[in-house]
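Okay, structure incoming, though there's no sequence with it:
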């Protein structure tokens, strides 16, 4: 995983990028976090979805070893496919979005190369701990942790909630936010609008995309997130008319700050 993280330097050099805003999901989030730890000056801020910061546990290791054996010997079996569905969406996906389930099942069966997937899974379960911790001493605040602002997202039905909570407990609460989005397992597929809105506001809190604005209906206002100085809090507002967020002035007018996102996790 560390080798994959170092390969991002090659990509940045190819495109002549001095720093980036990171967006990673699952294993990609773990790789991005490793890159940010090794090269903090090259990452402005990050959005991590379902990120694990620890080594693979015995249960995960055992299940994945069984999947590796099946993928190499038999290809994409029904057991492997069901595990991948659980890994991405958690339980009860059929009840929430039957069409989405069918699309992913067909994708796993027809478009995934079993041997390559087995090699990738083998690398992921051999991952090392990120070795980060929350430092209470102000003088050592930036040691052994992610120095940039981090938005840590998961879904209410995701099997990776505990991983994201563990990561959140190891980050500096002044520059990190943990967000659990309701009624979904895989947030990008089931609640893309909420993720997009939260990410836009997160970027505005970092000084980017300040000119972006769009009209929100009263239905979408419920669960709106506002961001200030890299910290996020939930603004619960009841409105009967549409709300416009055009320009920086209106965005700044709605800023709310929480000092510790752990004690009062944001849920939309």
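On my side now, so go ahead. Since the structure is predicted, the reported quantities are computational estimates derived from the model, not experimental observations. Residues are numbered from 1 along each chain as shown.

make it CA atoms for all contacts and neighbour counts henceforth
Fine.

And the helices in the protein?
Chain-ordered helices for the chain, with DSSP state H as the definition, fall at 2-14, 27-38, 58-73, 78-89, 93-96, 98-111, 114-125, 161-170, 187-190, 192-205, 218-221, 247-253.

any chance of these in CSV, plus distance to residue 181 and mean neighbour count?
Output for the helices of the chain, formatted as CSV (distance: least, CA to CA, whole Å; neighbours: other CA atoms under 10 Å):
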stretch, distance to residue 181, mean neighbour count
helix 2-14, 28, 13
helix 27-38, 17, 23
helix 58-73, 24, 15
helix 78-89, 13, 17
helix 93-96, 14, 14
helix 98-111, 18, 13
helix 114-125, 25, 16
helix 161-170, 11, 19
helix 187-190, 7, 18
helix 192-205, 8, 19
helix 218-221, 14, 15
helix 247-253, 22, 14
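
Tell me which of these sits nearest to residue 46.
Checking the helices of the chain against residue 46 by CA to CA gives helix 27-38 as the closest, at 8.3 Å.

A further structure is provided below for comparison with the first:
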């Protein structure tokens, strides 16, 4: 049994709301967090070191646990507070166990890694998750990952497909980094501070140019809440990742791909758009939903939590779960897509026919 240290904590409020083009984002609709149950923090021992997690609720035999993984430059609070504090999302998550994962050394208040510490590879970060699943008695997970976290969850699903029931992958880039990318990153790091090196990974050029309130807030949060040495180790490892070994069935001999339902999400003005489109081309179109969010930059879960919550609700319904009132699996199978009248949703293999949220209110 994996060892664990745990204590209760009070969830923080979302970051300040951002205004884009004079129009309020969904963050204006975020209500103060109303705890459905007590949150607990855990430090879990895995074959590749200790991993920090925050959980709410208990594992259920008839439902997957929602497991999240954040992007580089963030932690579970900076990455997911706005989404999980959104009132509509709480109506969903009260029926599921929620487990937020922090990459090693990225959680708020983390001690600096010792000198000579070898940060886990991206494959090893994925290999740490079975210890978490086993520790909490989770049968299957429904993963929500952003950027590096999306890559880790996709890798986990390729390695342990029976543990994954579904994935929501935001801003995923399935490609590895070549030596030119590595050299460019090294040169950029020599002339820029670490937060300024990472911000273009998180935000669109438009957001950075306009120096929005959201960008300023996150620059400050990265500077003040994440250990810089630990962050550099995670950033270096992400930038040395190898390509996800997956291809659409039939396109390559002995190809493998994600077997579970997948929802790919990217903003229409996001630095990750090209990578998400590439990932879409590698997945089975019969169980993949491509969601391109209109009027959204690099972090749609922050700027448009309401739209993403609605999409997530329909994703769950498509998998056969009732997300409104009843807390049980549908006996009659998945909800027909025809019932999804308030969100343009399509299963697609190309961006040109992808569904898109139009930015109108729910």
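Now that the structure is in, tell me what you want to look at. All figures in this text were calculated on a predicted structure; none of them were measured in a lab.

Tell me how the two chains score on TM-score.
The TM-score (TM-score structural alignment, normalised by the length of the first structure) is 0.75; 228 aligned residues with a CA RMSD of 3.1 Å.

Out of the helices of the first structure, flag the one nearest residue 267 of the first structure.
Closest approach to residue 267 of the first structure among those is made by helix 192-205 (10.7 Å; CA to CA).

For the closest one, give me every contacting residue.
47, 151, 181, 187-188, 209-210, 224-232, 268 (CA atoms under 8 Å, 6 or more residues apart in numbering).

Spatially central residue for the second structure, please.
The centroid of the second structure falls nearest to residue 145 when counting by CA atoms, centre = their mean (2.0 Å).

That one -> the first structure?
Counting by TM-score structural alignment, residue 145 of the second structure corresponds to residue 24 in the first structure.

list the contacts for its match?
30, 31, 32, 46, 47, 48, 49.

let's see it at 6 Å
Residue 24 of the first structure makes contact with residue 48, according to CA atoms under 6 Å, 6 or more residues apart in numbering.

Could you dump the helices of the first structure into a markdown table with distance to residue 131 of the first structure added?
Formatted as a markdown table, the helices of the first structure follow (distance: least, CA to CA, whole Å):
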| stretch | distance to residue 131 of the first structure |
| --- | --- |
| helix 2-14 | 13 |
| helix 27-38 | 10 |
| helix 58-73 | 19 |
| helix 78-89 | 24 |
| helix 93-96 | 33 |
| helix 98-111 | 33 |
| helix 114-125 | 16 |
| helix 161-170 | 9 |
| helix 187-190 | 27 |
| helix 192-205 | 26 |
| helix 218-221 | 38 |
| helix 247-253 | 36 |
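
now for those helices, which one comes closest to residue 142 of the first structure?
Checking these against residue 142 of the first structure by CA to CA gives helix 27-38 as the closest, at 10.6 Å.

Average offset of the closest one relative to the second structure?
In the superposition against the second structure, helix 27-38 of the first structure averages 0.5 Å from its aligned positions (mean CA distance after the TM-score superposition for the first structure).

Identify all contacting residues around that helix.
Residues outside helix 27-38 of the first structure that contact it (CA under 6 Å, 6+ apart): 5, 43, 48, 51.

What about those, which one has the most neighbours?
Within those, most neighbours by other CA atoms under 10 Å means residue 51, with 29 neighbours.

aligned partner of that residue in the second structure?
Superposed on the second structure with TM-score structural alignment, residue 51 of the first structure falls opposite residue 172.

how near is its match to residue 166 of the second structure?
Using CA to CA, to the nearest Å, residue 172 of the second structure is found at 15 Å from residue 166 of the second structure.

what's the answer for residue 261 of the second structure, then?
Here residue 261 of the second structure is placed at a distance of 5 Å from residue 166 of the second structure (CA to CA).

cool, residue 257 of the second structure as well?
13 Å.

Likewise for residue 221 of the second structure?
Distance from residue 221 of the second structure to residue 166 of the second structure, counting by CA to CA: 31 Å.

neighbour count winner among residue 261 and residue 166 of the second structure?
Set residue 261 of the second structure next to residue 166 and count neighbours by other CA under 10 Å: residue 166 wins out with 25 against 22.

what do we get in the first structure for residue 322 of the second structure?
That one, residue 322 of the second structure, aligns with residue 209 by TM-score structural alignment.

Find the nearest non-adjacent residue to its match, please.
Spatial nearest neighbour of residue 209 of the first structure, excluding adjacent residues (CA to CA, 6 or more residues apart in numbering): residue 203 at 6.3 Å.

same question, residue 92 of the second structure
Distances taken as CA to CA, 6+ apart put residue 323 closest to residue 92 of the second structure, at 5.6 Å, once the chain neighbours are dropped.

Next one: that neighbour relative to residue 125 of the second structure, how far apart?
For residue 323 of the second structure, the distance to residue 125 of the second structure equals 31 Å [CA to CA].

same check, this time on residue 186 of the second structure
Distance, residue 186 of the second structure to residue 125 of the second structure, using CA to CA: 23 Å.

what about residue 253 of the second structure, how many neighbours?
Neighbour count for residue 253 of the second structure, taken as other CA under 10 Å: 8.

check contacts around it.
With contact set as CA under 6 Å, 6+ apart, residue 253 of the second structure has no partners.

what's the spacing between it and residue 246 of the second structure?
Counting by CA to CA - residue 253 of the second structure and residue 246 of the second structure are separated by 11 Å.

cool, and residue 184 of the second structure?
Shown here: residue 184 of the second structure relative to residue 246 of the second structure, a distance of 26 Å by CA to CA.

What about the counterpart of residue 156 of the first structure in the second structure, how many residues nearby?
Correspondence of residue 156 of the first structure to the second structure, assessed by TM-score structural alignment: residue 268. Look at residue 268 of the second structure: counted by other CA under 10 Å, it has 20 neighbours.

mind checking how far residue 268 of the second structure is from residue 50 of the second structure?
Taking CA to CA as the measure, residue 268 of the second structure falls 36 Å from residue 50 of the second structure.

And residue 34 of the first structure, what's its match in the second structure?
In the second structure, residue 34 of the first structure lines up with residue 155, judged by TM-score structural alignment.

let me fix that: residue 7 of the first structure
Using TM-score structural alignment, residue 7 of the first structure sits opposite residue 128 in the second structure.

what's the answer for residue 100 of the first structure, then?
Match for residue 100 of the first structure (TM-score structural alignment): residue 214.

ok so, going back, between the helices of the first structure, which gets nearest to residue 261 of the first structure?
Residue 261 of the first structure sits nearest to helix 161-170 of all those, at 8.9 Å, using CA to CA.

The nearest residue to residue 55 of the second structure once chain neighbours are set aside is in what secondary structure piece?
Nearest non-adjacent residue to residue 55 of the second structure, counting by CA to CA, 6+ apart: residue 99, 4.5 Å away. Using DSSP states H and E, residue 99 of the second structure sits in strand 98-102.
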